[in-house]
Structures are given as structure tokens and as C-alpha cells.
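1. Make a model of this:
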Amino acid sequence: MLAKPKWAATLMLAVAGIASSTAADATAAPVAGQAVVGRPFGIASVSVPLSGVTPIDPELFSLSEANGRALYPVFQAGGAARRVLGQLLGAGIENLPPREVTVSFLFVGDEPLNLTVHTPAPVAFTLRPPLPNRRADDRLLGQWWRQYHAASQQRASEGDYPPLVETYLSSMLAGRLGLETPLLQRRGGNDTQHEALKTLELLAGAESLHMQVIRETMLGQSDLGQLADQPVPDDVLWQQPAIEVNEQVAIEPIAALVPPECFYIRFGKFSNYLWMNRLTRDYGGDLANMIAGRGLDRQMTAGIERQLAVKYNELSELVGDQVVNDLALIGRDTFFNSGAAFGLLFEAKNAFLFQTSVQQERAAVLAREKENGATEQSIEIAGRKVSLLSTPDNRIRSFFAAHENYRLITSSRAIVERFYAVIDGEQSLAQTPEYVYTRAYMPLEREDTIFIYLPSAFFRGLVSPQYQIELTRRMKAEADIELLRLARLTARNEGSPAQSIDELVAGGFLPREFGRRPDGSGPIEAGDTILDSRRGARGSFLPIPDVELTAVTRDEAFNYAQRAQFYRENWQQMDPLVVGIRRYSLEQDGADKGLERLVIDANVAPFAEQKYGWIMSLLGPPTNERITTAPGDIISLQASVRGGLLSPNVPPHHLFLGIQDSVPATDLKPGGLLKTLRMLQTTPGYLGAWPKPGFLDWLPLGLAGEPDIYGFSQLPLGLWRRQFEGFSVL
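-> Now for the predicted structure:
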């Protein structure tokens, strides 16, 4: 809590000095300042006049104090009315030159503050504490907190990185100073959120959910201090679809060794796997960032190779198909950014040569990682000898198992156990009716470059108590590691010597009970690295099937019961997903060298119409017509649609979308109504329907008024619409 202020004053100060490079041109200007001394922080606000007519970029503002005593500054350029209009209208008024900049900040101590405000020209002055025995209310603190919280939210929404720092600082300061989230910036909770959406967010590791865990941990609203004294909940009782299969369907031999609960990505040839590797390395991170709106280097391919201790080079490309007959990526999940349960299953043409190559690579990794604690040991699983190459932090965790001409390299002991269970007679993926049914309509003769099969048992596993509860615990463990790092950096920035968990808790940088999770785990130090005591290093946590779940907390039991009830009542069965990808060279059609076309077939089968009927009702009848795309389109989507259950009055028609390969007319950051509308206006693309009336006519586009003689009309949003020859195009 912030102590009652000891002194307060409103001061009119003069500029005491500026940087020597500009001293000759400087003229004294009044600086309005106000300060309140308190514990653990004082609060101050100063306003510095600005000169000149050019727009000011607030990103260039900074504040420094000679002894590092000024902390957590927030800048406001212009008056309150200007800020309100700027937030409403966006870029226009923000680009007008403000008359002053106000900076509010916290400070430590009660000595004079030797401050320099950079706008970016430096303005230096001294803010002196007033005489004692004068009182002031918390107006300054409330003003600073509203501005600081708003600035944090703006940086979080506009930044090219997850708002981890902003979330930590806002939560830490709120708990430390006894402050609440400003009323206008509070958001409703997730209590009414669809359970299926909650599951998807958890499985996808949604950024918003991760930030929520950070906030709850810092504010003491998580399960810190709870006991795991409840039994593990029962799994959902799923219905099994009745499937008639043709036993004469041809199935690839490698599928007979895959556990039925694993996802299955078959490449057929080693060269196809290398092609996918290159594609993922070159474009996978870009696509993920485009979806997430962030600029991160996830290095998924490198992470897979590092953890499994496999490395492919130019020689692999030359001789891979001569050594490997078939290859599949299998696994229980795809959490490659945090620690996945996955493996590579090989069918070798020359088992001796393949085994020798793998062992040589593992020996090289062992020698290279010896100083990091790497070991290789022979362990027994299901009565077979299995090689385990690993490091204490699980950055390397590679089981190497063999059976006849097949070799499995996996991060998960549980997958090895199930691999041998299938070999010993338990049902394999190839024996499940779902997979036989799938191979009947997507036969081997298609020769897919990549064949992806996600069985219903795979999806059921993701919704099991093991996965749902451990995923939540894993997210909290990851948050603990991040919070400990941030707390140490923050303490150092404040000049505090606190570094241990107990010291950081005592200083308010971490919450009480921090690091004491219900499962007995917590952050520990291993040299310069912070690990979770049970799961290892962030980014390579112990695979979820390898984490033993023996008991849960009351909150965990309640939350899973809610989720299980939803699935029992609304989603009684999971449906397998199958995707076939084929690649074709376009060089023979005169295209540039190396240019390829990918044909992707995706199916949900068997299909539960009661769950997806409303989606199917939107699909129009099959058609042999298509809309010719515009020159320069880099993305083109077309669909035959109709109103269906959503809007029965909309007849069948074509809906088409195109995105152009061109630079938008303006480079705008999101923020403000005007900026949002301009962003829509300047997107280089189009959305259309044919023939009329279509979905576009279902929208309230009549606001544009009557079209001109060429069919053009302008919408209030700044968008244009054209209607001609049965087309309606935005």
C-alpha cells in the first residue's frame, strides 16, 4: 500500500539547464510540477512546454533522474480534450503539434529530483520536495494509474510481441500499491464463454489466456497455496460412431505400428519430409505470426531436431530415399513451443545403415552437450532395450526404440510404451474402423506428398483430465518462470538488492505463496537458467503423457467437471480429420523455376451432421463455374454458398475474395475509430458475390445510396461498392 503522503506541493519551476549542445538556443520556460512523497513510492507529475510546429512522436519521449530514482513514467502530449478527441478520431488530431507534454511517474526517497525530460530535446530541472506537514490526497496517484494502465493496454494491442512485460508491471504495481484496474478499462470475465472455446484457447496456448494466468498469479487469485487432495476426475464418456468398412482396403504397413490415439502425418518418402521441413522453416513462423499478429521467431523445426537429437544435411537429401522406405511424424499433441509428445517413425530399407547413422549423430550430440549435463543410458521398456539421450532440463529428450526394420525416435516414454503395446497385439491405428474407412475414400493410389490423419482418439485425448489439467498447470509453471525473471529485472531497475524468491516476495515484486504449486512443483535455478522442478526448461517441458497425474485441487476438479458436462450434453463424439496434400511443379507451364502448386483435400469423416449441419447448410450446390481472379492476386478464395439455416432467403451464389500483392496506401497502426476505418479502406483486396442477391446484399449496404451510372457507390466507412452484370463487389 502507498503510505499517506507526507508532503505535497504545486510548484512553478524554471528550466535549470538543458543539454550543452542546445544551451545557446535555449530560453527559460515555465515547468509546472506537483509531487507527493510517500512509501514505498512518491508520486509526481510535471508539464513541460513544447515549441515548434512539427508533430511530436510520443515514442521519442523519455524521463531520467540523475540517481535513477524516477520510475514507471507515463507521457501525455496535449491537454485532456485533445487526448479524448485523439482516441476517438485517431490519426488526424494526434498529428497536430501539442503545446505541452505531461509526464507522471513514481519516485523513491525524499531528496530533490534532478530530472531531464527528453521530447526528444532534453529539458533539465530540479523538483524539490516541499516543506513537511502538508497533506495531499491520492488524486495524483489515481491520475498516474489511469494513464499508466491505458498506456500499457495500448502498447499491448499495438506491439509486435506478447505483452508479457506490460501485464507483469501493471499487475505487480496494482498488488503492491493496492490499486484496482481503472473502471473504464475493466473487462468482463470468461464465465459465460463457450466451453468449447475455452478448450480451444487452452489447447492453442492463447496469448490472452497466458496473460490472464500472469495477472491472476500476481494478484493472488490463482491456486497458490491450494492442496491437491481430490481424486482425478473421470474422463468423458464418448459415443463411438457405427462404421461399416471394407476389409479389402489397402493400408500402408507403417500405420500398423502407430498407436490409435496418436496423430499421424505420413510422408511416404524421406524427400517429402525434407521438403516439409524446408517449407516450415521458411514460412511456418511467418504464417503463425500473421495469424497471431506478432513478430516472434518460434524456430519450431530447429526445436524438433534439437530435442530428438536428429539433424539433416545435404547428404540426407542425396541418400535419404535410398535408406528410408517410409516415414511418419506421430504424437499425442502438437505443443512444440512448450514441450510436445511426438516422434518420428521410420521404416528403413537398410536398417543397419540407418541405425549406424542415427547412433553417430547421437554420439556427436552427446559429446557436444556433455557440459550441459547430457547423458545417454540404456533403459528397459516393455522388455526391450531403449536408448535415452537427455539433458536435465529436457532440452534434449530422445528415446530411440527399434522393432525389425522400424525405428522410433520420440520425446515421450509413454509413446514408446504404446508403440511396443501395439507390437505386442493391442489395436493399432491401421486396425481402427475409422482409419480403414478413411483409406477407402483417400486410397494409397493418390500418392499424397503429405497425408495427415487426426483420429477421434487423438482429440479425445486432448480433452482428457490428463491433458486439460496438466495444460493448465503447465501454463502456470511457465508463468512462474517468466515472473521470476521479470521480478529480478524490476528489482534491479528499482535499485533493490532482492534476487531470491523470498526477498522478491518481501519486496512486493512477487505475490505471497509464489512458487508453491499444488502438485509440489515450482521454479528452481540451475546455473543461469530457471527451470520448473517437475517439467524442466521453458520451451521443452516434460511431455504431458509422461507427467503422472495422481490428484487434483478442488478448483481443478470443478473446472473439469464443468467442461466434461458440456461435452456429454453437446458434443458426444469426436470426429477424425484427414488432410491430403499433393504438390505439382509449375515449371512445365512456363512458371519460374521452383514454383509449385499445392492441392489440399480436407475432410471430416465419419461426419456427424447434428453438430455441423448449420455449417453444411451454408454450402451451395456443386458448380463447374468459377470467377476469374484479378491480376496480382496472391490470395484467392471462392465458395459456392447459400443462406442455409443462417438466412434461408439468400439463394445459392458464388462468394469470392481476393488479396492483392501491393503495399497499402497508408501505413497505419490500429487505434482509434478513424484509423480502423482507414485500415479497412486501404486493404488491397476485394470481396464479391455473384449473381445477386447474395450475402453482400444481406448486409446493410443500402446506406451507400443509389449507385451512379457505372454502378459505383461509396459507403460511410470509406469503402466502395460496385454493382454490375449481377456482381456485387466491395
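
2. only C-alpha atoms for contact and neighbour calcs from this point on.
-> Noted.

3. number of nearby residues for the closest residue in space to L164 that isn't next to it in sequence?
-> Here the nearest residue to L164 in space, its sequence neighbours aside, is M211; by CA to CA, 6 or more residues apart in numbering that works out to 6.9 Å. M211: 19 surrounding residues under other CA atoms under 10 Å.

4. Ok, S387 next?
-> What S387 shows, counting by other CA under 10 Å, is a neighbour count of 20.

5. cool, and S170?
-> Using other CA under 10 Å as the criterion, S170 is surrounded by 21 other residues.

6. So it sits against A150, correct?
-> No - with contact defined as CA atoms under 8 Å, S170 does not reach A150; the gap is 10.1 Å.

7. one step back: how about the contacts made by the residue nearest to L164?
-> With contacts defined as CA atoms under 8 Å, 6 or more residues apart in numbering, the neighbours of M211 are P163, L164, T167.

8. before we move on, which element is it in?
-> helix 207-218 (DSSP states H and E).

9. Would you do the same for the sequence below? I want to compare the two.
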Amino acid sequence: MVIRHMLVLAGILAFWSAAPAAAWEAAFHKEGANGWFRLTVPPSELADCSAVEVNPEPSDGMLFQVTTGSSRQDLRSSRAQIIACRQNMRVLQGASEMYGMDHEKPFTGSDQEYIDTLYKNKYLYSRISGPSGRCRYRFVTDSHGSKTVRCDAHGTIEPEADEREQIRKADEESLLETPSLLVFGRCRGAGPARLRLHDRRDGRLLREITLEIPANTVTDDPRVRDDWFDTWKRRMIVLERQTPADSLFSYLARQVPLRLGLIRDEPEQDRVPIFRRRDTPDADLYSLTTGALAIQEALQLDRMSRPPASATVADQADPITVLSGPEIKSHPYETMLSGREPRGVQLDRLVPAEFYACHFSNINSQIAFGDLLDQWGTSLLHTLQAAAHDARVKEKLLDQLCLETSELTRLFGDRVIADLTICGADPFLHEGTDLSVLFTVKNRALFDMMAQKRFAAAHERFPQAREERLDFDGIQVFALTTPDRHLHSFSCMLDGVSVYSNSNAAIGRIIAVWRGRHPSLAQAADYRYMRTVFPHDPATEDVFLYLSDAHIRQLVGPVWKIARRRQLHCIGSLRLLQNAITLYADEHPGKTPALADLVADNCMKASYLFCPEGGTFTLASDTLEPACSFHGRLRYLQPIIERPPSRVTKEEISEYKTFVDSYKQYWRRFFDPVGIRGRLATDGISLETCILPLVENSLYDGFKTMCGGTPASLDLPIHPKTIGLLAGKLNGDGVNTLTSGWDETIRQLIAGSTLTKDEFLRAIGPGFVLGLVDGDLRFEFMQDTSGLLMIDMARDPARAALAGVFLYSLNLPVFSVVQVRDETLAARFLREFLDQLVRHSMGSESRFSDGLRLRTYETSLGTGKPSYHTLELGLFVVRFRFFFAIHDGALLISTQRGVLERMLNGPVERLQTTANLEFRLRYKAFDRISEATRLGWQEQVREACLNNLGSLYALSRLRGIPLESWSDESLRINGYVPFCPEGGVYRDEPGHGGIICSIHGTPEKSRQPESADTAQPLNRFVDSLEELIASLEFTPEGIFTRTTIRRKQ
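-> Next comes the predicted model:
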């Protein structure tokens, strides 16, 4: 089989090279309603375009799922498949031999049953999947009577000598001729079908080919089908990697071959995800930071591989009260409040104690913060993530609540509304949750007039909206809702406070608080204590966000965690349904499926769908939007507060107890009550955060031990071109507590000097600065791997810090400043320490005497000027230099001489601050590094933009959605609107291979502007930055952090 396949490909090359007037050649294979074709086009038919630059475009609906390759590429792919297949055969051979040693009687079943037996009895660690659709493994008896493995497509384990020679010749011949174009695809029906071949580079039409699809139902060339599957599978893998935010292509890679019978559908209890990538994470349904997009692929692959064990409500046999949340001590707030007078806000008297609360001192502050987020706050997140998606969360919630920030609100807002509070039970805003807004109303008549206009506008947008007046504990609540929750507004007045909520349960709880039947946030001891730390003062506080003790306990408690777990399972089903609809649309253009059609057509299995609450799934008749009868629709899920679980399954009990055990062991990862106060200014924004002291073992204890105590008043020199720095104080006793051998380190430092330990500690102060200086970047850290350093930081902070300094010193000038209290003692120590290093490297006791060379010398900057020391370190064939000086009350260390000389000669800047720890990013000093950072930023933006093209391709080509509807339909189907951060426009260009960005092109032919468009919001945001300062202090109240983002005036 292998030789024949190679000879066929080689013969194609020979034929086209010999024929004076070559023409294309087509081959077909049909199995019932399914058909496949292979088109071979010689290079003479492609003008000046190479085979890899050709883009095929079907002109009608008879051809679809079209991919391309070349004769040379196909030959090399076949070689790779042979290697992979023979490795599989070796594994099967070894498993079979072990089975034979353990069993006296040989296995008598079929070959596939034998492979299943080897897997089930642990002779195979995983199921064997052939690299090609043609791979079928069989066990045959060789001439010696032994059982050996053979593949229908690739022959025996070891190739015969003539086969190896034929492969070698085929390889050589493929390099002598220009490769031919191979086009693979599927076909429908019978008769003429047109295919256009375009030059991918400029979109020009090379030629149009008409294929005659045969009418017969069966043909005898299954290689056509198998070749299509091999190239199509590779295409799906590429699209999956190019579209990381969409699980569609991993779904298609699994379901399409199952649908066509090209891979074996394993029994559900034994299935494994064949197409699962190694970097696909497991679904952590109990993580606090888990989002639906982050886990949907993992859930989908698990669902397609193994149906969920708990599929019915009947399995929820135990009351949820058998579970209790993590037992964490609360602070003695009442004792801590002794002698303190809290100063809060009146609206917090209506906020339930277990809700988070975000208070704005006036409506103008809320509008200003909203504008800031729209203008550059969201850009900050996009800067960190290089995102090109907009989930439209703000717009969704405003529409639900029937609120808006209109020009009228901006004009009369502070005359109508005094202050406001936003609150809710959980933070799952993207998927759907409760949100309530409380307004202190100044002008009731004007407020009601504006509300009536909004309600009337909502009625026009949603004619099907239902208007009701409900009674909640004697309070009249106006409700305006639609069944899909796109509009879900409940409003009432409580003593001059207007309450709007998107949840009847949430507004009912607020009314219960007002009635005194439910505890309020204002009554909570932790909140009252926090309001002594951050007393309310409109002059210094524009916004205050509080995450209460009760709120955090609720989030990690059994009710919310298990409800969230069930919610995520249902989200996985809803996303999987969307993928099945897309597959159906591709297979049956123009047809509208019902849910039963998706199962009947094998676009999905009924077992894929699972709602732990027993919800049933349906498709909206007009939009095909999937919905669960219990949880609702994507982006508009029913809030947990409305239907919290009351019973649990055995599996959930076990999983939650495992979570609690992990929480008890590593609960430092979670936060205690947090208060954040924000203030807007003309030059930026400042945020102050107080995290109450974490109880028992926590990361807080480690930081406090190492850097705690009274904050240091630092006044140390820094280089004027410092772009980033970390400054603070080190508590020597604390470092010794955390890092074993600190005293031993000091002893070794001074062992070769004449200083005593007391003299050393008296000479060196606790303050330090570690800084990076502007320069030319030699390399950059990859965003997806830089987190490894943070993992190492958690394991061994000292080692990770040294590793980070070393890596950055290879890239940019690094300097360090250590506070000196006695310059005479410090200078003596420095000289003697460097001499000791040199002597030690030359001694026989040195382990690196053969490869290590240390030398030191002193350089004077002139009469009356300071001098500095150079440590020359030769390590085998590499030489490093470090420069040291004692000057101006500091020990200066640098990796570049020019940096140190500038700090000695001046002028220098001085870092004057008071903190335990402080980080600064000084954009104003960016100069030489700017080109590299901007280039890196543009590259991230380009990649983020191009990552959208796969999803848009699915909308346009698979679902047939017109361009003008892409944004709305993507929001409904994918949960976000794709956009180009540089302002590019997406369009479908058939000649260029599909979706193209007007600025960045396509993944195959990507472009990048020479410079960023300064008019775009993201780039305006970056250009506006001057400095970011984040400081940390340890106070009796807890951890105090201050973050200031300064913008250019």
C-alpha cells in the first residue's frame, strides 16, 4: 500500500512533466449521500502562482469543506504518517507480546476486539489512534508462527529494502519538479460543480474548473476520502490554534469524522478525546477565577468523551446542609471597633450583608468612572491581555435594567441623583447574574419622567415585553420583562431611594433589608470597621468598593460553589449546541434545524447535553439560540440567587469536600474582606486598598515577616532613565525566619573581611532599590511563559528574584541601591569582600577553579571625584562585569559601567517615598526601549486581531451570516464582538482565502503597520501614560496598597 501510494504520487509528477499540454485531473469517491473529490492541477495551469499560494473557492453549494495541499507536501506528509503509524505498530506489538506471556490461550476475537482487550487490561496506557483515516491495524501470523502487527495503509512494522528504496527515489524525484496543486473536498449531489482557483497573494482569478460529480452512489477509490480527511484534520488543528477563544474547531475535528464514519465511535464509557491538545486545561469547576470561555473546550471534549455521571435530579439525594463551608476564623471586629467611630453611607442600609457593594459619591463620579473605563480603563485590560473581544457587558446590563447614561443624564444628573450604589450577590457578570442599583433621588418628578421615557423606549425595542406591578412585602414593584431576560427590570422606591434590579429575588432581598427582616451591610461589623479605616468623605472618595466577609464566605460556601459548578456544566452544553448548529448549517445550507434534527443528522449525540438541574434544552424558533429550561440562555443565565440548590449528589459532596480540604491547606490564595477607595483627578486615578489581616498561615504573614514593621522613609538615588523599579525595606530578622541560613549568609559575607557582624549590620541599612534602565531590548519574555517565574517566586522567592535579575541584566542595564548608614564601614567591607572573592576563586577549595576567573580593580573618576570597583567574572568562554561604589549614603551596584558613572557624576533623581514595598513603572523614561515595546505591542495586537478570523469564518462560511450581522450574531453565538484593536475592518474576501482584516491581512499572509495608529483608543491610552505607582504598607488594620496611574497633561 505504501509503495503504491508513493508511486502514484511520483507518477503524477512524471506525467505532468512529460505531457506537453497538461490538464487537471479529478477523482471521486461516494458513499451514499456523502461524496469526496481530489483535484490534481499541474503547475503549468497556475500561471506564476505556486501551489501553496492557491486558494480554492467553490462557486456553488455543491462543493464544501475544501482544503489544499501539494504533491510534494502530500508526499512528505505520507512519510510522517508512516513513521507515526509504525510507532503505533511497535506499541501494539509490545502489548501483544506481554498479553501472550500472561495468557496460555491466544485471543480468538477480531483485531479490533483484541486491541480493545489490550487497552481494557492495561497492556496499553491509552487507545491507539492512527495518523491517517486509512490506518486499520491487524494482527497476522508471520513465517515463524508469531503474531505481528500490520497496517492496511502502511504495511508492516519494518519496511522491506525495496520499499525503502522506492521511498527514497520518490523523495528525490519530488524535488526535481515543481509541485502540483492538490485540492481535496466534499461534494453534494451529482452534476457540474464549479471551483475557482485564486492567487492568495492578490486575490486574482487563476482559472475556473468545472467538476462533473458522478451520480453513482459507490465508487472504488476510498483513498480520495482518506486523503481529504488527512488534510482536513490538519486544517482543523491549525484553525483551532488560530482561534483560541472558540471551541468550534475542536468540536468539528471530533464530530465530523464520527458523523462520516471515518473514525470509530467508542463505547461511551471508554471514549477518550482523540483530538485533545496537550495544552487544553482540565475543567476546574471549583476555581474562583474560572470563566466559561476558559473551560468550555475542556468541558466539551470531556462531554464528547465521557457522558456526565450525574444526569438527573433524582441523583440529588442529600440535602445541601450536609455540607459546610471552609471554617475560617473571622477577626474580632467588635473588639477592633472599640474607640472607633465608623462613617459610612446611608445607601448601605439597604444593601444585603452578603452582597458586594460599589458606592459612588455622586452621579457625576459614576459617569466619569464609566467614561474612563470606556476611554482607557478597558484599554488597560486589553493592554495586559492584547484582547480583541468586547463582551458588551455594560450594555447588556443597562438594557436589562432599563437604564442608560444619556446626554440628559449628563446634563441634569447631579440635580436629580445624589449618590448611588451598585450591588450584587456574585461577580459572574459575563455569563449572567443579579445586579441592583440604588439611587438617592433629589428630584423625584424629573427622575420619574426620565424613567418613563426609558420604559417607553424599551417597549418599542421589545414589543413582547410584559409589564406588571408586583407586590413585594407591601411594596409595589414595577416589572418590565421578556422571557429571554434581555429585558428584565424590577424597580421600586424605598424612602427616597430608587431601586433597580434585574432579579426579582435580589430586589425582594433588598426590600427585606429595608423591612428589617434581613441583615444589612451597614450593620455588619467588618463593614463598620472598614469604614473606620476608610471613613466616607466625598472630598477624598469618588468610589468605594467593598467585598464583605459574608460575601466571600457565600462565594466559597457549598450553595454558591455547587450552583456555579452546575451552571458551568450547563454553559458547556449550550456552547456545544451552538457548535452542533454550525456543523448542521455547513452540512445543510439554508435549512433550519430542530434539536431532534441535530441528533438525527449525527451533528451531536443526545448524551452530549447535560444539565445537573434536570433542565431541558430547546432552540429558539427565530434565532436558533439554545436555551436551558432551568438556567436560561448564554450571557443571560438565571442568577444563582433566584434558584439556589437545596440538594446535592454524592459526587458533588465528594468534590466539594475535596475543595474545602484544599482551601484549608492553601486558603491563603483567597482574600479576606477587601475595601477599595478610588479618587479621580485631572492627571489620572488613585486607588487605595485595605485587605484585613489574613488569619493563620498565609502569604500575608510571609510578606509581613520579610518587609513588615514601620514603613521605611526612603531617600535614595536612582538613574534618570529608570523605566521600572522595586523599592522597599528588608526586615533582617524576618528574612532569617523565612529563609533558612540567612545568618549563615551574613557570616560568609563578612568571613573574609575584618568587620564584625554588628559592624556589618550597622553599616548596611534596610532600604533598597532594584531598577531597570532604558536601553535596547535584545530579547523579550513570551507572555504565555513569563508566569513560570511567578510560580518559582511562590516556591522560592530569593532564588526567583536572583533569576529574574540575572535574566533582565542580559537584556537591559540593571542597578541596585542599598541604603548605607556608615560609608566608612561599608567601603571597607566592599573592598575586602571583592578581594575575598578573587582569592577564593584562585584557591584549591574552589569547585570551579578550572572554569571560573575572578578579577577586581578600582577606577577613579578624577581628582576629588568618587571611584568605583569592577568585578570581572569569566565563566569558561563568557565574561561578565559588575560595578560597585559607595556614594551619597548608598551602595551602588550596576551591570553597566555607564549607568554607575552617571549615578556617581550626576545629575541623578532621588526616590523619596514611605512604604514597605513600592513598584514604579516610569513611562516618562521610555526612550530607546519604546521602539521594542511598541513593536511587541503591535505584534500582540496583530495576533489578537487575526485570532478572530476563525470565528468570523465560521459565521460567514459555515452559517451563511452576512457581514452586516457579524457583530450581533457573534455576540449571540460566541458571547463577544470581535474587533481589530488598530481599527481594521473585517470582510469576506473569497480570493484571499476567507476573512481578511484591512490592516493585518490573514494568518497566511499577515501584515503589520510600520507604526501604530495613534488615533485608536488603545494606542491613545498607552501614549497618555506617564507613571504607574503601586505601594504596599503593613499597618495594624492590614495590608494597605496605593495604586496611582498618572497621565500626561
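
10. buried stuff in the helix holding M211 of the first structure?
-> Residues L209, H210, M211, V213, I214, R215, T217, M218 are the ones in helix 207-218 of the first structure that count as buried (16 or more other CA atoms under 10 Å).

11. just these now: which is nearest L655 of the first structure?
-> L209 (34.1 Å; CA to CA).

12. Show me what the closest one aligns to in the second structure.
-> Alignment of L209 of the first structure against the second structure is given by TM-score structural alignment, with I295 as its counterpart.

13. do the same with L353 of the first structure
-> Residue correspondence to the second structure (TM-score structural alignment): L353 of the first structure is matched to A445.

14. Quick check: which element contains L384 of the second structure?
-> Under the criterion of DSSP H and E, L384 of the second structure resides in helix 378-385.

15. Strands of the stretch 351-500 of the first structure, residue ranges please.
-> 375-381, 384-390, 397-403, 406-410, 450-454 (DSSP state E, counting those that start in this stretch).

16. ok, now the stretch 501-650 of the first structure?
-> Using DSSP E, counting those that start in this stretch, the strands of the stretch 501-650 of the first structure run over 523-526, 529-532, 536-537, 577-585, 596-604, 633-641.

17. rewinding a little: what element comes up after the helix holding L384 of the second structure heading to the C-terminus?
-> Of the helices and strands lying after helix 378-385 of the second structure in sequence (DSSP H and E), the nearest is strand 389-390.

18. In the first structure, what range does that next one match?
-> Counting by TM-score structural alignment, strand 389-390 of the second structure corresponds to 296-297 in the first structure.

19. Give me the neighbour count for the nearest residue to W7 of the first structure once chain neighbours are set aside.
-> Leaving aside its chain neighbours, W7 of the first structure sits nearest to R134 (4.7 Å; criterion: CA to CA, 6+ apart). Taking other CA under 10 Å as the criterion, the count of residues near R134 of the first structure is 12.

20. Surely R134 of the first structure is in contact with T10?
-> No - with contact defined as CA under 8 Å, R134 of the first structure and T10 do not form a contacting pair (11.3 Å).

21. that older thread, go ahead and confirm the match of L209 of the first structure touches S287.
-> No - shown here, I295 of the second structure and S287 do not form a contact pair, counting by CA under 8 Å, at 10.8 Å.

22. Roughly how far does I469 of the first structure sit from R534 of the first structure?
-> For I469 of the first structure, the distance to R534 of the first structure equals 15 Å [CA to CA, to the nearest Å].

23. So the two - more neighbours on which side?
-> Taking other CA under 10 Å, I469 of the first structure and R534 do not tie; I469 has more neighbours (21 against 18).

24. For that one, what is the corresponding residue in the second structure?
-> Checking with TM-score structural alignment, I469 of the first structure has I562 as its match.

25. correct me, but its match touches I653?
-> No - with contact defined as CA under 8 Å, I562 of the second structure does not count as touching I653 (9.1 Å).

26. Not counting its neighbours along the chain, what's nearest the residue positioned nearest the centre of the first structure?
-> Ranked by distance to the mean C-alpha position of the first structure (CA atoms, centre = their mean), the top residue is E207 at 4.6 Å. Distances taken as CA to CA, 6+ apart put P162 closest to E207 of the first structure, at 7.1 Å, once the chain neighbours are dropped.

27. Now do the same for the one you found: helix, strand or coil?
-> Of the three states, P162 of the first structure takes coil under DSSP: H, G, I helix; E, B strand; the rest coil.

28. Enumerate every residue touching it.
-> By CA under 8 Å, 6+ apart, the residues touching P162 of the first structure are A156, E207, R294.

29. What distance do you get for the second one to V641 of the first structure?
-> Distance, E207 of the first structure to V641 of the first structure, by CA to CA: 33 Å.

30. longest helix of the first structure?
-> Identified as the longest helix of the first structure according to DSSP state H is helix 465-493.

31. counting contacts, what elements does it pack onto?
-> The helices and strands touching helix 465-493 of the first structure, judged by 3 or more CA pairs under 8 Å, 6 or more residues apart in numbering; DSSP states H and E, are helix 164-177, helix 195-204, helix 207-218, helix 501-506, strand 523-526, strand 529-532, helix 554-570.

32. Please produce TSV containing these, extended by distance to V547 of the first structure.
-> What follows is those, written out as TSV (distance: least, CA to CA, whole Å):
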stretch	distance to V547 of the first structure
helix 164-177	27
helix 195-204	17
helix 207-218	21
helix 501-506	25
strand 523-526	17
strand 529-532	13
helix 554-570	16
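
33. what do we get in the second structure for F342 of the first structure?
-> Taking TM-score structural alignment, F342 of the first structure has L435 as its aligned residue in the second structure.

34. ok, back up a step: what inclination does the helix holding M211 of the first structure have with respect to helix 285-292?
-> Orientation note: helix 207-218 of the first structure sits at an angle of 70 degrees relative to helix 285-292 (axes from the mean of the first three to the mean of the last three CA atoms, to 10 degrees).

35. Mean per-residue distance, helix 207-218 of the first structure versus the second structure.
-> Helix 207-218 of the first structure differs from its equivalent in the second structure by a mean of 2.5 Å after superposition (mean CA distance after the TM-score superposition for the first structure).

36. about what we covered before: since we're on the closest residue in space to the match of I469 of the first structure that isn't next to it in sequence, how many residues are nearby?
-> Excluding the flanking residues, the one nearest I562 of the second structure by CA to CA, 6+ apart is E652, at 7.1 Å. As a burial measure, the neighbour count of E652 of the second structure was computed by other CA under 10 Å and equals 20.

37. try S47 of the first structure
-> By the other CA under 10 Å criterion, the neighbourhood of S47 of the first structure contains 21 residues.
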